[in-house]
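Participant: here are the coordinates; sequence isn't available:
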């Protein structure tokens, strides 16, 4: 039913909950997980594109690689096939459109909210955007109420 499952990751507790659910689904359906982190270069560019931009982008990519490597260890330890994807650009569009098309994704499993509370207030959450704009099924995992 779900051969390829996309799991957007950031440093949030809700993303980790989504990953746990996705691992369970992958075991049940013998699916492959695609773990994705998108470095928001469009947002960083708003502050200028000088040397600070390059340094910040490199630092964020390094953090993203570490996050993906750690979460891939969890996936492999659970006996699930997986692939880590590191992208740059607009996270909302990449998760909603680009990655599902590129990897032929059947399901997106994501947390109800991520790390950027300020963005949720003024712009809207990535999850809400993905639900409204993707052509792929989305499973939204609610917060379990535990503190991070």
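Facilitator: Yep, that arrived. Every value quoted in this text rests on a predicted model; they were computed, and no experiment measured them. Numbering: from 1, shown residues only.
Participant: For the rest of this, base every contact and every neighbour count on C-alpha atoms.
Facilitator: Fine.
Participant: now the longest helix seen in the chain: how far from the chain's centre is it?
Facilitator: If you go by DSSP state H, the chain has its longest helix at helix 51-77. Relative to the centre of its chain, helix 51-77 is centred 12 Å away, using Cα atoms, centre = their mean, to the nearest Å.
Participant: Chain neighbours aside, what residue packs nearest to the residue minimising distance to the centre of the chain?
Facilitator: In the chain, the residue lying closest to the centroid (Cα atoms, centre = their mean) is residue 8, at 1.3 Å. The shortest distance from residue 8 to any non-neighbouring residue, by Cα to Cα, 6 or more residues apart in numbering, is to residue 36 (4.8 Å).
Participant: what about versus this one:
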């Protein structure tokens, strides 16, 4: 695998410590391979919309909608991309969208961007939670057609 050359590297981030470590490793791999780096953050859809929402015994005012969430994350990732470019990696793309992180990272983005290597942080969920909720990392490992590097 030492002679393996990657052209399109994807890293999925969610703000967790392990996803940020995965980002660091993906940047280094992209530099070594002179590859394009795609940074993706997939936000799960809000359960409620802007306005008044009844939850349990009361009413909650919700003031953040999906469009606001997208704008905020796009701005944050624009800063990350600028920092990476300052470190000498020119081919960096960011993707921020609302959707299913598993499907987007393991299939949709992988196909659209012709990804041949994915970096993803290891799951923080315990074994019991994984049985009930599943894990994005495990899903990507099982369904990706690209090589996958899991970062702890």
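Facilitator: Sure thing, it's come through. Because the structure is predicted, anything quoted here is derived from the model rather than measured.
Participant: picking up where we left off before, now which residue in the second structure aligns to the residue nearest to the centre of the first structure?
Facilitator: Residue 8 of the first structure maps onto residue 12 in the second structure when the alignment is built from TM-score structural alignment.
Participant: Can you give me the distance of its match to residue 31 of the second structure?
Facilitator: 17 Å (Cα to Cα, to the nearest Å).
Participant: Ok, residue 46 of the second structure next?
Facilitator: According to Cα to Cα, residue 46 of the second structure and residue 31 of the second structure sit 36 Å apart.
Participant: ok, these two, which is more surrounded?
Facilitator: Here residue 46 of the second structure and residue 31 are compared on neighbour count by other Cα atoms under 10 Å; more neighbours surround residue 31, at 17 against 12.
Participant: what are the ranges of the helices in the second structure?
Facilitator: Counting by DSSP H, the second structure has helices at residues 17-33, 66-86, 101-103, 109-112, 127-133, 136-143.
Participant: Among those helices, which comes closest to residue 152 of the second structure?
Facilitator: Nearest to residue 152 of the second structure, of all the helices of the second structure, is helix 17-33, at 5.8 Å by Cα to Cα.
Participant: distance from the closest one to the first structure after superposition?
Facilitator: Average distance, helix 17-33 of the second structure versus aligned residues of the first structure after superposition (mean Cα distance after the TM-score superposition for the first structure): 0.8 Å.
Participant: aligned partner of residue 20 of the first structure in the second structure?
Facilitator: When the second structure is aligned by TM-score structural alignment, the residue opposite residue 20 of the first structure is residue 24.
Participant: List the contacts of its match.
Facilitator: Contact analysis of residue 24 of the second structure by Cα atoms under 8 Å, 6 or more residues apart in numbering lists nothing.
Participant: Could you measure from it over to residue 13 of the second structure?
Facilitator: Noted for residue 24 of the second structure: a distance of 11 Å to residue 13 of the second structure, by Cα to Cα.
Participant: ok so, going back, map the residue nearest to residue 8 of the first structure across to the second structure for me.
Facilitator: For residue 36 of the first structure, the aligned position in the second structure is occupied by residue 40, per TM-score structural alignment.
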